[in-house]
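Colleague: Build me a structure from this.
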Amino acid sequence: MKLNVAYKEQFETRHIAPNEQDTESMLKIIGVASLAELIDQTVPKNIRLKKPMALPAAKSEYEYLNKLRQTASKNKVFKSYIGQGYYDVIVPAVIQRNILENPGWYTQYTPYQAEISQGRLQALLNFQTMVLDLTGMQIANASLLDEGTAAAEAMFMQYSLRKNAEAKSYFVSEEVFPQTIDILKTRAQPYGIKLIIGNHKTVALTDDLFGALVQYPAGHGEVYNYKAFADIAHQKNIKLTVVADLMSLALLTPPGEWGADIVVGTTQRFGIPMGFGGPHAAYFATKEEYKRSMPGRIIGVTIDKHENYALRMALQTREQHIRRDKATSNICTAQALLAIMAGMYATYHGAKGIKAIAERIHGLTVLLSTALAEFGYKQLNENYFDTLKYAVGDLTNPLHSESLNNEFNLNFDGEFITISLDETTRLHDIETIVKVFGKVKAKTLHDIDLESLAKNVESVIPTELQRTSSFLTHPVFNKHHSEHEMLRYIKSLEAKDLSLCHSMIALGSCTMKLNATTEMIPVTWPEFGGLHPFAPVHQTGGYMQIIAELNDWLSEITGFAAMSLQPNAGAQGEYAGLMVIRAYHQDRGDFNRNIALIPSSAHGTNPASAAMAGMKIIVTKCDEKGNIDVADLRAKAEEHSANLSCLMVTYPSTHGVFEESIIEICEIIHQHGGQVYMDGANMNAQVGLTSPASIGADVCHLNLHKTFCIPHGGGGPGMGPIGAAAHLVPYLPGHSVVDMGNEKSISAVSAAPWGSASILLISHAYIAMMGAKGLTNATKYAILNANYIKARLESHYPVLYAGANGHCAHEMILDCRSFKTFGIEVTDIAKRLMDYGFHAPTVSFPVAGTLMVEPTESEPKHELDRFCDAMIAIRNEIADVESGLSDKIDNPLKNAPHTVAVITDNDWDKPYTRQKAAFPLPYVALNKFWPSVGRVNDTYGDRTLICSCPPIEEYEFDVLV
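Modeller: As a prediction, the model looks like this:
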């Protein structure tokens, strides 16, 4: 027997689930002879790639991790005192292992189906409560992307709320972090908002200002008393946003107590690694009167149909998918996973622990200031929390050299040096810093008595700015301080949520595929997690290699000249792409080009992003088959030829079809001087078969949390990098702190230069381990799996749209509208699916009353069959209602989901059996997932809006904590 000593495991076979036998069986059901025949009949020949993608050979999981270890070693993790919004942290191990590294948390979807998302919703409600307690505000959302974009959202909310329509100016303190000012500039331009950047102590607040923004503590560390400034602003009807360091608010008077209208910031200091820039959860808190203008998701308390405590996302009519171009924000992805971690950090430490950590940070900062004063260094901040500021003149270069020799980084900002301490700082770190500062003045530690100084440290925060109000008083923050209690609390919430650990999540447009363990492992390596995004470039060689390789690979996959990896969400990528198009037109003198053509089937973020980019939206029609109406598009392109900026198009279409006319559509736009922006939401049906550039697009964003395997995290993180054709590359986003290399770059769209850099590792791993052949096969199998479901279900549910040969792309739309005539809504089907152990497909998008199904390539045939069996069984239940066998009101669909409490209740008065309710198919009994609440009452929740943990006497204690 010959032995194959060259055998190498292929990751492709781990990622793509159907085996040869299953593939053959599925092809027979579809009615094609081979996978190649299916692809040929589905993807138009005129858009197919002429040659395979030029990507490195696929690595095995073992090979990849070994190689990545070498790459990681090129990152030099020095102790960081840079600050500027990014700080080293201690991630509680119980949170790292059981949330960050746990697929039961990171593979969940956004909690639109509340009944099977109660654990995550409770964790996010805890986050909101934490934010409200620390900021002193009245209502908070469930996170935003990062501190800079949260500040920009606040500015636009202030702009939307202004009473004086002529007010176009916005004051920004010059002591706000530079990356935040950069994003404010980006967001201000399309609306003609004039930023007044200056000193808050000397600026004249006039009637033409609609808002103001300050940082607390300020960018260089000074803690100002802004109360008088806030009072004057309010006298002028100017709303005030405060960018506040959440950790400092354990010691400082909350902004809500001295006049803030909006408070924003990052929760990164609450146990989230720096990760070279992200992902981190920003927070946004404001007054209750502004709740309907607040961006992002809000978690609210309600009741279920049995009048039990329940949670769901509140006030969704504010959101972009409803309001489209009238939306106040285009936010689609939040940072749920990171918000959950930050909330759990507060839960684990409680008020006493958080205050102790803040006091240690402040105390060591005071000690350092006192010690350096002994060496003759004059500290410039009168009041401070964690950051010291020095003007050191000729000593700058020697201090820089000596700090690097001792493997720590300071923040060198023009003529100043700042030193920011954090949770990880200890007394021996102070000794090291003092030693370095002493050496450049020929002094040593022996010249001062550091030990005595440490015994006499007192706060320098003035009495009027010291916090006196309590925080984190709810029992949830006061019960779980031992690890056993914390572990059980985390697991109790996890058990209430359905994730990819339980079953497929066939969400159309959302691509819930395998998030492989090997792809996830490096994210928590200290070489990647411990790097500050503004660290000197000679310390970031590993990241630079990853970013360069990913840029090359994604460029090859899309056919574009280059990528920007900065946008840290899909909608952020949309916005960035449109701003790049805008900059291109304006650089050519075409300032009038502001018309965006958008098909009626477009995702809600498309018109919202276009409006944010200052564009006027013209909607184009779709025909009865769901395709773009080419004649209507041509007519509107001709009508608006002189002012045409771009077309926003999704491919394959939002209806799940490869439109045959896509090249013609792109040519029409180009003939009239416009650019083609392609929404990359459906890129999972393109990779290796076609590409945005070959179709004719000029710029496209990629949802790395869809096609390229970054997990959805229960509603974030996401990544939305954009690829651009050569003529648009000079305009890709730049950054005010880190040189991105393009003179014509638009200003930043995200706070960090490379967005949420640490999770780029996931997509890097996926591409490296799949290779060109594996990625292409993934696309083919995504199309195969979708068409198999179509073939099994189309005799039970009408499939709305299909291509020329009757096939769908990677997803399909099941039409449920006819069931409404006898009282069954698409929502009833979604809720009933929970009883079968499944999360519903996308409900009522892009067509109301439908389900959009996308299985992905990672699901095996038996899981597809389980889903199809469930859908067919539900169709039979609908038929029973239609025929009169089941009551129109009291039936399994209307009463779904059925909880264990309902099933085990002594009183069972339903006209169907408990078996029918809870175990409708044999497989369900083998591995039953129980929804933790009955159908949620959305109306009640919006009518009695509660967005923080309610007083304990109002609900059962163990439900909340």
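
Colleague: all contacts plus neighbour counts: C-alpha atoms, from now on.
Modeller: Noted.

Colleague: Can you name the next helix or strand after the helix or strand harbouring Lys185?
Modeller: Secondary structure assignment for Lys185, by DSSP states H and E: helix 178-188. For helix 178-188, the succeeding helix or strand toward the C-terminus, using DSSP H and E, is strand 194-198.

Colleague: Remind me what that following strand packs against, helices and strands.
Modeller: strand 169-173, helix 178-188 (3 or more C-alpha pairs under 8 Å, 6 or more residues apart in numbering; DSSP states H and E).

Colleague: what's the longest one in contact with?
Modeller: The reference is to helix 178-188. 147-149, 151-152, 155, 172, 194-195, 612-613, 735-737, 746-752 (C-alpha atoms under 8 Å, 6 or more residues apart in numbering).

Colleague: How far off centre is the lengthiest helix in the chain?
Modeller: Secondary structure of the chain per DSSP state H: the longest helix is helix 336-374. Averaging C-alpha positions (C-alpha atoms, centre = their mean, to the nearest Å) puts helix 336-374 25 Å from its chain's average.

Colleague: Just the buried residues of that helix, please?
Modeller: With burial defined by 16 or more other C-alpha atoms under 10 Å, the residues of helix 336-374 counted as buried are 336-351, 354-355, 357-372, 374.

Colleague: Let's see this one next, to set against the first:
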Amino acid sequence: MQSCAKSWGLFLARSVSPSAPCSHLSHKSGVVWKLQCRIRPGRSTAARRILPRHDDFAERHIGPGEREKREMLDVLGLESIDQLIESTVPASISLQRSLKMDDPICENEVLEALQKIASKNKVWRSYIGMGYYSCSVPPPIQRNLLENAGWVTQYTPYQPEVSQGRLESLLNYQTLICDITGMPVSNASLLDEGTAAAEAMQLCHRQNKRRTFYIDPRCHPQTIAVVYIGVNTVLKLPHEMDFSGKDVSGILFQYPDTDGRVEDFTALVDRAHKGGAMACCATDLLALCVLRPPGEFGVDVALGSSQRFGVPLCYGGPHAAFFAVKDSLVRMMPGRMVGVTRDAAGKEVYRLALQTREQHIRRDKATSNICTAQVSLPNMAAMYALYHGPQGLKHIAERTHNAALILSEGLKRAGHRLHSDMFFDTLKVSCSVAAKDILERATQRQINLRVFSEGVLGVSLDETVTERDLDDLLWVFGCESSAELIAEKMGERVKGIMGSPFKRTSKFLTHQVFNSYHSETNIVRYMKRLENKDISLVHSMIPLGSCTMKLNSSSELMPITWREFANIHPFVPLEQAEGYQTLFRQLEKDLCEVTGYDKISFQPNSGAQGEYAGLAAIKAYLNSKGERSRSVCLIPKSAHGTNPASAQMAGMKVQVVEVDKDGNIDLAHLKAQVDKHNASLAAIMITYPSTFGVFEENIRDVCDLIHNNGGQVYLDGANMNAQVGLCRPGDYGSDVSHLNLHKTFCIPHGGGGPGMGPIGVKAHLAPFLPSHPVVPMRSVNSSSSLGTISAAPWGSSAILPISWAYIKMMGSKGLTHATQVAILNANYMAKRLEGHYKILFKGRKGFCAHEFILDVRPFKKTANIEAVDVAKRLQDYGFHAPTMSWPVAGTLMIEPTESEDKAEMDRFCDALLGIRQEIADIEEGRMDSRINPLKMAPHSLACISSSNWDRPYSREHAAFPLPFIRPETKFWPTISRIDDIYGDQNLVCTCPPMEVYESPYEEKRASS
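Modeller: This next block holds a predicted model:
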């Protein structure tokens, strides 16, 4: 086994000695690390005494120490963690061996190992384009946002009173998108450009109930591939599009197109509208800084990627897609949207708007199955726009365009033919000499070009291109002039877009927020002010049930910004990305071992995308067997909202299965549904442990029943954190699962994204995994593949090193013990609270899995208190609320994870017990049922420090209800309780006037 002390000949093993300290806690997993050494003849073993191990990552990751575990077990009346696990996980599915994995390595070693892997990637200059471009990431944004735990460890901002910072940033992003595209309304991001285009197609179908969709073949090929999975998608050039049949729901075109051509689509949009179809435009934000925006020629939907606004290439992701629509389509728009509302004090504030469109509420009737979006990335794009401002962005766009003009002039002088005279940054070139000779010269300079076909190449430039880069490109294409000489001779006669009718004349980003933070001093202070408004894991535990808000360690996150991972174009030849390919292979091997599956696809870039991909693989498999009639998907009533939404998107018909009083699948009703839909049964989607926090004893029987009736089993991997090392879905009957790497495997939630949702499948589904139209995927059978479900071949590749590092540092025993402690922590908290709150569901032996549900519904009758009141009051105690009103309306679901220590869990329990006492005070008449600390919560600093205090309880009780809440450490909600109804009835989704969130002093101080 390797270790940081390997030069001393030392290694470490996790010991399970009956005589070891605390060995009574677990004889199976072992929780004590013991130093051993390679004993050499004649050598002393004294090093074991003087060099004890101090860098075990598992001990850093897992919160409770040995004494705390013992104390929690005593509260539960148990002798060991093994006894708890045996009482929780059904014996019929229990894994009877250790996971087969490499021995764990320490944090320094994992970074060294990752550096060796990263060094296999070749960072060439890539001018491939196709929606992916090199860019300059401003160091203040990289350092203070992307690499800052205060920005990336939060969940989706469902509690706006403690999320105003990133809500403001996302509103800036929406304003940015609206201004640049010329559209009135934008959402807060989607997963990538390809899936955004597919969402646009779905929107068109929903809006006008037609089923044929035209795609211009000059869109990016990966976008076409993602959309092409849809119903009745047809490739047609604009002049071939026929709208006379009244069956076309919409069209999609690219502006500028994938060849680089800029053309006028006004007539096409008019024809589509006259035929009752909608017009969707995939476009480029940087190009629109100098090009006439699509909103000005009437499109209904504008979409694309915001990657080139300060986000690295990342071998394909994560990147944020933008999606903007006309006002009339706002309630049909997919994804999250930030809006302006007011709080209880009448102040204008921010919240997630129109949530009733989304999957967690509307389920199979939702506008989209999207849950995780890409919040970290739109935040970066918004800050990039703030940092540069409108003039800076226009300067970058003009500079990029001028570089393309210089290159085009040089190529023409060298005898090559350009396919278009009007372009922004991309040139399609018919070569006057053999293309292979040009490509050979490009290889000599470590340059990647796009290959269209025999003799036709493409070059896409970006903001990083220098004069030296242009000289190299000119040399590659055989031009004898330099960029300097060409520019000198061009003079004013070549004006490109700036001298054409396509030139943008409308202003954009006129709001003060985009014209105030152009110095590093001011942008850093602005980011810090926003960060300080948001509660994150740097402040306290975030006990969101089914979200697994565990530690995101610094050592796991460090590699994502290394140039060898960050600066690789997703479509480079595979030999230039051997480091990534090595990492994919190793991570796939480990994930297969953890899950019991045979193959992994990393293409899905969210859990919801994984669900869709898994169901699509099932459909493809059934179709290959001639069973196309199988289209019914059974889903328990307790399922995640993404499940029915994903099934609907995959073309399946959802049939609901009831659950019994204990939270288990109602077997009798399941059998009745199976009998009823026997001939058309395609699949069942189940979550395990259940969303009620229970390991169902009959899971094997459920899987067998579905298989015996011709269906497949999709197991939602959202609760995998309760299974790792204890049981494996592939062993007890599941055919496919998605894995939320941003839950179980430590990718940070990013305030609502990015996430990763790779799917694991059994061997019979492997031939149907996603493929890609641009990059050959060595292990995927493209002829049988379900198609392409994300724009990049391996999804959000750049965040996979996080999960790789976590697994390598934990090892088999560390991973297993993390699962055990997650279950221990949940049961300890449930035990502490059960005498004061009703715990809704427990397993057969009285224990929960890794999460549990508090029933606060009775308090509505006894004290006029609901779950939302408890959630808001917890903010006064310094905590983010648990998951509210899901999976059971009016309840709270708590998941502590293994990373929280006993002291933090005790503080959270004390807070809930304090709240229970406040409820008792209302029940017993000591507090008013309308004006009390719960109904008036949260109490912001402005509220507490106001000269007017007319409430029948003290300021101290409002703000400092328990001794552990102290002025010097308290996290303050920045606003009072928001008004959701007002926000939806008075929808505003762009930046309000600056004075709403800037003091006069700050306005004066900001630079211009």
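
Colleague: TM-score for this pair?
Modeller: In this superposition the chains share a TM-score of 0.97, using TM-score structural alignment, normalised by the length of the first structure; 949 aligned residues with a C-alpha RMSD of 1.4 Å.

Colleague: where exactly do the strands run in the stretch 401-550 of the second structure?
Modeller: 417-418, 426-430, 447-453, 456-460 (DSSP state E, counting those that start in this stretch).

Colleague: Setting the sequence-adjacent residues aside, check what's closest to the alignment partner in the second structure of Leu38 of the first structure.
Modeller: Superposed on the second structure with TM-score structural alignment, Leu38 of the first structure falls opposite Leu84. Nearest residue to Leu84 of the second structure, sequence neighbours excluded (C-alpha to C-alpha, 6 or more residues apart in numbering): Leu78, at 6.9 Å.

Colleague: Just tell me what Ile581 of the first structure corresponds to in the second structure.
Modeller: In the second structure, Ile581 of the first structure lands on Ile618 (TM-score structural alignment).

Colleague: any idea how far stretch 508-528 of the first structure is from the chain center?
Modeller: That offset, for stretch 508-528 of the first structure, works out to 14 Å (C-alpha atoms, centre = their mean).

Colleague: Kindly report the same for stretch 678-686 of the second structure.
Modeller: On C-alpha atoms, centre = their mean, the centre of stretch 678-686 of the second structure falls 29 Å from the chain's centre.

Colleague: same thing with stretch 641-660 of the second structure?
Modeller: 22 Å.

Colleague: which residues in the first structure does that stretch match up with?
Modeller: Matched against the first structure by TM-score structural alignment, stretch 641-660 of the second structure falls on residues 604-623.

Colleague: Same question for stretch 288-300 of the second structure.
Modeller: So stretch 288-300 of the second structure sits over residues 249-261 in the first structure, by TM-score structural alignment.

Colleague: Give me the number of neighbouring residues for the match of Ile581 of the first structure.
Modeller: Around Ile618 of the second structure there are 28 other residues, counting by other C-alpha atoms under 10 Å.

Colleague: so it, which of the three states?
Modeller: helix (DSSP: H, G, I helix; E, B strand; the rest coil).

Colleague: Now for it: which residues touch it?
Modeller: Ile618 of the second structure neighbours (C-alpha under 8 Å, 6+ apart): Ala682, Ala683, Gln712, Leu765.

Colleague: rerun that using 7 Å as the cut-off
Modeller: Contacts for Ile618 of the second structure (C-alpha atoms under 7 Å, 6 or more residues apart in numbering) come out as Gln712.
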